[in-house]
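**Student:** The following comprises the amino acid sequence and a computationally predicted model.
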Amino acid sequence: MDNKIKYAIIAVVVIIIAIIAASSMLGNSSDNDPTHIVLTVPGHTGEPETGFNPLTGWGNGHLNFNPLVQSTLFGSDENGSFVNDLATDYSISDDRLKWTVHIRDDVKFTNNETLKASDVAFTFNEAKVSDGELDLTNLKEAKAIDDKTVEFTLEKPQSTFIYDLRYVGIVPEKDYNNETYGANPIGSGPYKLKQWDKGQQAIFEYNENYYGKEPYFKQITMVFPEEDNVLQLVKSGEIDVAEVPISAYNETVDGYNLVEFQSPRAQGFSLPYLPDTGLKTADAGSPIGNNVTSDPAIRKALNIGINREEIVKSVYKGFGKAEYTGVDSLPFANEQAKVTDNQPDEAKKILE
């Protein structure tokens, strides 16, 4: 008798037009150990191309993301508030250019080496010049003062630097190689990489050296399927948790329950504000401007002409709610910034 509980989850994602529901299904894989979980990793997170290397993008830019293998200076609690992880406290100089962080002295990497402030300094200095997603151009230098103290010097004051300290997973200076680390990561987080079948799955197992609270799940298997194959994996019983594409929102699978979570994250599309002057992007050679969308009237007409509620109903099958500013559900939302949409006649007047 399988002792795992099956679930189906709808993870609600906010977009500018609507809050979408991304269906996820939690179910039972062939592994009946309740402390083992198998899940699909959706396209918006996806399999990291360079492996599980925080200096090249693993975990960067996701406030509540846990890089699993690595520890970060700060973490996030269930409410999204910052909490200490490796850090025990921090201070900022009067001129706001120096951030001093004190770290724990009881942390070991999975190679059994003690994590020191020099590893933290190395990580941030390396991340600054690595081809990663995080912009650390304002970091002038990170320097270890002693084994438990690291000092960050900024080019100019930056109140949001705490986010940078939150995102970057710490790597060991002694054993770091930018070319090989992603496939064989050494870290001090709650898990270590057991196996990576590139393009298919990655298996993480509990790190016995971990200094924090022992997690319930002792093994996490991330599966990286094509979107069209997710529902079939669920039906086969090979997956415990799967985010299902929009096309499957109204599907039912025996033994699975549908659970809905709401996310405050806004997703949407933006239109070029600049006219096409011939400038192109350096990488793909795409035009930087657009002579149609650079006209404010076009953007204003679109904003009030579309029917967000109808999009929620027809495209997202009712799993969501309209979003008007991108931050409607956040504490700093401004009701006065919302527009009244579904006004095609008013939109036409703007375009006259």
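**Tutor:** Done, it's in.
**Student:** For the rest of this, base every contact and every neighbour count on C-alpha atoms.
**Tutor:** Noted.
**Student:** Could you tell me the end-to-end distance of stretch 166-176?
**Tutor:** Start and end residues of stretch 166-176 are separated by 20 Å (Cα to Cα, to the nearest Å).
**Student:** tell me which residues in it are buried?
**Tutor:** For stretch 166-176, the buried set under the neighbour-count rule, 16 or more other Cα atoms under 10 Å, comprises 166, 167, 168, 169, 170, 171, 172, 173, 176.
**Student:** Can you tell me which of those residues is nearest residue 215?
**Tutor:** For residue 215, the nearest member of the buried residues of stretch 166-176 is residue 169. The distance, counting by Cα to Cα, is 18.3 Å.
**Student:** List the contacts of that closest one.
**Tutor:** For residue 169, the residues meeting the contact criterion (Cα atoms under 8 Å, 6 or more residues apart in numbering) are 54, 55, 59, 67, 70, 71, 72, 73, 123.
**Student:** pretty sure the third one contacts residue 167?
**Tutor:** What that stands for is residue 59. Yes. Taking Cα atoms under 8 Å as the contact criterion, residue 59 and residue 167 are neighbours in contact, 6.6 Å apart.
**Student:** Next up, a structure to set beside the first:
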Amino acid sequence: MSRRSTALAGLVTVAALTLAACSGPGSTTAAPTAQTRAEDELVLAVGDVGEGEFDPLRGWGNHQEHKVLHSSLVQWHRNAESGEMELVGDLAKDFSHEGVVWTFHLREDFKFSDGEPVTAADVVFTYDLLKEDGTQFDLGNVAEVRAVDEHTVEIELVQPDSLFGPQAATIAILPEHAYGEGYSQNPIASGPYRVVEYQDGEQLIMEANPYYPEELAYRKLTFYLADEEAALSAAQAGTIDVAKVSYTNADRQFEGMTLEQLESVETMAITLPTEPAGGTAETMGIEGSGGNDVTSDPAVRTALSLGVDRRELNDIVVAGYGEPAYSVADTLPWGTEDVRFADADPEGARRLLADAGWSDTNGDGTVDKDGVEAVVGLMYTTGDPARADLAESFAAQAAELGIRFEPEGATWDDIYAEGKSKAVVFALGSLSPKELWDTYSSESIGVSYNNMPNYSDPEVDGHLRRARLADTLGESIPHWQAAQVAGASSHPETGDVSMLWILRRDHLYFINDRVDIGEQITHGHGHGMQIFQNVTQWR
């Protein structure tokens, strides 16, 4: 496994480093140091913690980041005996469903951070609010949410949906009595901690919810909201207990801290348009051109999947802190080993292209066919260095096959306008097979930024529909797997390669040796707050 390091520029002098408490303009209160902070207090630097502003109506919970502040009806848990991921109750002490009706019996010992009990009415309020909004959480298949009594909720679906259970694990329950405009400035928590002070871009302080029914080893969490360089300077000074770190800095050494390499299904891929150029397409309400005359040829997509060296890309792009990827479901119960294959076969890829009529007729190193040069724009967002590295490294490998990708940094609006006609570096991955539906179902075309390649295959669609209509998540798994074998993968023999899966990147944190973060469950897309999914196990 290779490692890269990049020198940090402009480091703050360790002796002068303090973390301002940011209680207001002119504040001189210093954040706790290793010598002054209590045993039950942690100082953390895990990036932007308020991206969803603590409100599911703004997307809070989409990446499982809500668990530090809010509880859901259910949650993911790693079975101690089997090691498998499973859904268990959170606010619900038990749950079941018969047909389209799900029943949740709520624990009676859960209270919001203002002391009010969490009731069935709060669940109804939350789900109705998000269903009416319809943007952050797709609850279009929910027909009705009703409170049977104070601690019993029934959720009736329009039709069976095996994805509802995983979705319920992402929805933070809000207080009906205290929700309104300005909720983000004073969020009332249904989970283990509550916000006591928040200065955007500076500092966030949370304290244990005094009414939370589970034991918490740490009563106070101070979040240092700074960029990685400043956070690592603080770690060097001994003022940080948990620090998110990127791959470029993972080989650094800090006294009293150990690097934790946590498994993630955050999967990086290259989208490849499957339709010929000439059409129009809409993404996130932005209309643009659609299709590409190079990538619409299945031979081009297949050759790329066969020819690229995923292990090398993993080592270059994330310094080896990850694994080659063959689907968006690798390591998850609905994934399948049948999508794995031996890649890094450039000779085989070149033969495949030649057999399909692609050859370098003008000697410029790029193959062409019927007057079309194999030149493709490759868009990536500039805020993530790994995406830029993948774009450049992938383009270099593809050039060896005779296919020229031209990387270009872009905004998301640029990608929404042009991403249906160019390749795009994407990152996906969650603890739900909905990623397979969003990526490969023809019903996902034009929905949000899903199915960017406009991929459609009737056989795959059939498997995906059967998977969603299965009575339980367990019963749906063979159908999700069958969809991948039928074409929803990057396999050069059975896959349609609309998404060229490249690598799964791990989530990295430096952890103080005095802190035990417990048995972490697999992380999804979103490096940072997901580390709190098991916070009740922290010691």
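**Tutor:** Now that the structure is in, tell me what you want to look at. Nothing here was measured: the structure is a model prediction, and the numbers come from that model.
**Student:** ok, back up a step: tell me which two in the buried residues of stretch 166-176 of the first structure are the farthest apart.
**Tutor:** With Cα to Cα as the measure, no two of those lie farther apart than 166 and 176, at 20.3 Å.
**Student:** next one: the longest helix along the second structure to chain centre, how far?
**Tutor:** In the second structure, taking DSSP state H as the definition, the longest helix is helix 385-400. Centroid displacement of helix 385-400 of the second structure relative to its chain, using Cα atoms, centre = their mean, to the nearest Å, is 21 Å.
**Student:** That one corresponds to what range in the first structure?
**Tutor:** Taken onto the first structure by TM-score structural alignment, helix 385-400 of the second structure occupies no residues there; it is unmatched.
**Student:** which other residues reach that helix?
**Tutor:** Helix 385-400 of the second structure is contacted by residues 304, 307-309, 313, 316-318, 346, 365-366, 378-382, 404-407, 409, 425-426 when judged by Cα under 8 Å, 6+ apart.
**Student:** Compute the inter-axis angle for the next helix or strand after it and helix 385-400.
**Tutor:** Read in the C-terminal direction, the helix or strand following helix 385-400 of the second structure is strand 404-410, with elements assigned using DSSP states H and E. Relative orientation of strand 404-410 of the second structure with respect to helix 385-400: 160 degrees, computed using axes from the mean of the first three to the mean of the last three Cα atoms, to 10 degrees.
**Student:** Contacts made by strand 404-410 of the second structure with the rest, please.
**Tutor:** Taking contacts as Cα under 8 Å, 6+ apart, the residues outside strand 404-410 of the second structure that touch it are 366, 374-382, 388, 391-392, 395, 398-399.
**Student:** need the contact list for the closest residue to residue 504 of the second structure other than its chain neighbours.
**Tutor:** When the adjacent residues along the chain are set aside, residue 504 of the second structure lies closest to residue 267, with 4.4 Å between them (Cα to Cα, 6 or more residues apart in numbering). Residues in contact with residue 267 of the second structure, defined by Cα under 8 Å, 6+ apart, are 325, 328, 427, 428, 429, 501, 502, 503, 504, 505, 525.
**Student:** Just give me the neighbour total for the second one.
**Tutor:** By that I understand residue 328 of the second structure. 29 (other Cα atoms under 10 Å).
**Student:** Next: the first one.
**Tutor:** Neighbours of residue 325 of the second structure under the rule other Cα under 10 Å: 26.
**Student:** Quick check: it vs residue 427 of the second structure, distance?
**Tutor:** Computed with Cα to Cα, the distance linking residue 325 of the second structure and residue 427 of the second structure is 12 Å.
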